[in-house]
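[1] sequence unknown, structure follows:
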């Protein structure tokens, strides 16, 4: 398949909400350089980040106008003459921070986020550097593979990124809610032989979490002291080893009540708000003798490790039952904003 000169592409042209999303029929694809791959994109999944960028709420570097979204799966249709890792026909996923290859993230790598600092994935054909792609797991569909770039990789980093405290069989893991990171964390932790305690706002969602592998579910609306309850579920009440913290100021107090001595709380979001009055002090990490770390997705090396685990354990990412067409991308944005989804919202390209 030859590489077209132009492609259909969504573009964020401003900061006045989802009306800022415009469909361009003939956006230039760009040249395939020596180290580049041209990719026919099959599916794109949405993150909360993608929703707040056109609303002008994203606090990190932006370069408008920009092609939105970071998560995608597709097929390589052309490769540069110095590309060694991919060939035409390979199934691939995109890397969120294109320059985050391995180890700790650098300031330069933080400036390479797809769909924000540089053009993203919500288009039919795109050119990426070889180092900005990974091979997709062979055991899942392109729709499922399109969800891996951010949420599952963030969950993997939360559980395995701190090597000295990496998840091991028998550990206790606490997840919060039913967002993409939390759902993936449940799957990874259960597959590793850990005991999973999940919190959610409804008993109906709790049933779904148990189907994914959660051993205990706590309704945080009816049990506001869920941190103490989670601790009581661990042997001798010592507390949980890993907490995947997505709530921020609204949940950190309870997380500190649940964590064991020398446990790890990984902060990946602030869905519970950023009210400073609710925010525990940094000294609370000392009072509870625990590690509190913030992360930003994960590296290419971690992505490859995660994909091997997905293949080996037969894991299938959780995708919402409603799949959107490419031309209905704005509808997909609104659907997720209205919180009508369970699992990742996917746009089929």
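    Right, received. Where do you want to start? What you see is a predicted model; the values in this text were computed from it and never measured.

[2] make it CA atoms for all contacts and neighbour counts henceforth
    Will do.

[3] ok, residue 169 touching residue 192?
    Yes - using CA atoms under 8 Å, residue 169 makes contact with residue 192 at a distance of 5.7 Å.

[4] Leaving out chain neighbours, which residue sits closest to the most centrally placed residue in the chain?
    By CA atoms, centre = their mean, the chain has its centre lying nearest to residue 151, at 1.5 Å. Distances taken as CA to CA, 6 or more residues apart in numbering place residue 181 nearest to residue 151, at 4.4 Å, with adjacent residues excluded.

[5] Structure two is appended below for comparative analysis:
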């Protein structure tokens, strides 16, 4: 079977296509999945470029979607022919987070889904939403579930609340869609007027160009008559967190999801304290939360926004497109 691996020192140029042995028959509690799609995340980019060190020969990509080809004895959830999507933390089934690193995450601590086949325990997957393409399903594992947990689990988001989203990456776009699904007011930021127009088309009620308005936290307060945003999808990290704290409502919730601007920085603690806001870090979610997310998508008919899909053999070009920052929503990989 075809598989891409990371060769150290890791870089996009060192990604290597290999032929690997065909998969075995699934054993007790295992399923065999013919993978058809993956999708790109900033975490994956960090692995394949060496920002997050991984072992030589690691198969990257944390997201995977495909069809169950065979099941082993004592499999409870799946039968051959089921369309499935992977889980980010295969051993986190339910309840509070039991892990604070990526040692069990496919594409980082263990081999991921930049390949044609995988045999693994059934807990590594859930059912995909009915009617989804494989590329759409693959977008749920990391970005989709992160937005779901931030708003619906950790929030919890209520109709009429105000949600602030930053940028137009996968998590932020999902957050806009989920917030509108729940009847929330959405304020979104971007540095591109063209992307701001698309955000408005997607349902954002107000938009802010943060290049023209670097003090966008103050602008959010003006838009909300001094109240602020009840929930903030904070994907930037230290470069944007002070503005998010400026924008948050008293008693509001900031979901700290990304580190796009760095891994450390100053925090205006006095402002956070006086706003009595909750700053909560999170990494994706559990298998049970993913199953609830899938059910909600089926009921409400929300479909992911796929910016562009690349063939697996063009994986390096897909990551270059991600690095350019030109995408709107998710970037897919097709595994034929």
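    Thanks, I have the structure now. All values reported here derive from a predicted model rather than from experimental measurement.

[6] tm score of chain vs chain?
    The TM-score (TM-score structural alignment, normalised by the length of the second structure) is 0.95; 335 aligned residues with a CA RMSD of 1.6 Å.

[7] List the buried residues in stretch 23-33 of the first structure.
    Judged by neighbour count (16 or more other CA atoms under 10 Å), stretch 23-33 of the first structure contains these buried residues: 23, 27, 29, 30, 32, 33.

[8] Ok, stretch 184-201 of the first structure next?
    So for stretch 184-201 of the first structure, counting by 16+ other CA under 10 Å, buried means 184-192, 194-201.

[9] Would you check the span in the second structure matched by it?
    Mapped onto the second structure using TM-score structural alignment, stretch 184-201 of the first structure spans residues 174-191.

[10] contact partners of that stretch?
    143-144, 147-148, 151, 157-168, 196, 199, 202-212, 220, 233, 300, 302, 304, 329 (CA atoms under 8 Å, 6 or more residues apart in numbering).

[11] got it, and stretch 148-164 of the first structure?
    By CA under 8 Å, 6+ apart, the list of residues contacting stretch 148-164 of the first structure reads 47, 70-72, 93-96, 166-167, 180-182, 184-185, 188-189, 242, 244, 266, 268, 295-298, 302-303, 306, 317.

[12] still on that earlier bit, aligned partner of the residue nearest to the centre of the first structure in the second structure?
    In the second structure, residue 151 of the first structure lands on residue 143 (TM-score structural alignment).

[13] before we move on, what SS does that match have?
    helix (DSSP: H, G, I helix; E, B strand; the rest coil).

[14] Now for the residue in the second structure that residue 130 of the first structure lines up against, how many residues are close by?
    Aligned by TM-score structural alignment, residue 130 of the first structure pairs with residue 122 of the second structure. Neighbours of residue 122 of the second structure under the rule other CA atoms under 10 Å: 22.

[15] thought residue 122 of the second structure was touching residue 77?
    Yes - the pair residue 122 of the second structure / residue 77 is scored as a contact, 7.4 Å apart, by CA under 8 Å.

[16] ok so, going back, tell me how far the match of residue 151 of the first structure lies from residue 42 of the second structure.
    Using CA to CA, to the nearest Å, we find residue 143 of the second structure at a distance of 10 Å from residue 42 of the second structure.

[17] ok, then the element right after the helix or strand containing residue 271 of the second structure?
    Using DSSP states H and E, residue 271 of the second structure sits within helix 269-274. Using DSSP H and E, the helix or strand that follows helix 269-274 of the second structure in sequence is strand 278-281.

[18] quick one: that next one to the first structure mean distance?
    Superposed on the first structure, strand 278-281 of the second structure shows a mean distance of 0.3 Å to its aligned residues (mean CA distance after the TM-score superposition for the first structure).

[19] For that strand, which outside residues touch it?
    By CA under 8 Å, 6+ apart, strand 278-281 of the second structure touches 251, 252, 253, 254, 255, 256, 257.

[20] where exactly do the strands run in the stretch 1-150 of the second structure?
    Taking DSSP state E, counting those that start in this stretch, the strands of the stretch 1-150 of the second structure run over residues 2-6, 15-19, 30-39, 65-71, 83-86, 117-121, 125-127.

[21] contacting residues around the fourth one?
    In this case it means strand 65-71 of the second structure. Under the contact criterion CA under 8 Å, 6+ apart, strand 65-71 of the second structure has outside partners 25-27, 29-38, 78-86, 128, 134-135, 137-138.

[22] Please tell me which residues of the first structure that strand aligns onto.
    Across the first structure, the stretch matching strand 65-71 of the second structure (TM-score structural alignment) is residues 73-79.

[23] Name the SS class of the residue located most distally from the centre of the first structure, please.
    No residue in the first structure sits farther from the centre than residue 236, which is 33.5 Å out by CA atoms, centre = their mean. Secondary structure state of residue 236 of the first structure, per three-state DSSP, is helix.

[24] The residue nearest to residue 151 of the first structure is in what secondary structure piece?
    Using DSSP H and E, residue 181 of the first structure sits within helix 180-191.

[25] Please say which position in the second structure residue 55 of the first structure maps to.
    Alignment note (TM-score structural alignment): residue 55 of the first structure maps to residue 49 of the second structure.

[26] so who does its match touch?
    10, 11, 12.

[27] same thing but 6 Å
    10, 11 (CA atoms under 6 Å, 6 or more residues apart in numbering).

[28] Just the ones of the contacts of stretch 174-191 of the second structure in helices?
    147, 148, 196, 199, 202, 220, 300 (DSSP state H).

[29] before we move on, the earlier item: give me the mean distance between the helix holding residue 181 of the first structure and the second structure.
    Mean for helix 180-191 of the first structure is 0.3 Å (mean CA distance after the TM-score superposition for the first structure).

[30] Just want the angle from whichever helix or strand comes after that helix to helix 180-191.
    Under the assignment DSSP H and E, the closest C-terminal helix or strand after helix 180-191 of the first structure is strand 195-200. Interaxial angle, strand 195-200 of the first structure versus helix 180-191 (axes from the mean of the first three to the mean of the last three CA atoms, to 10 degrees): 160 degrees.
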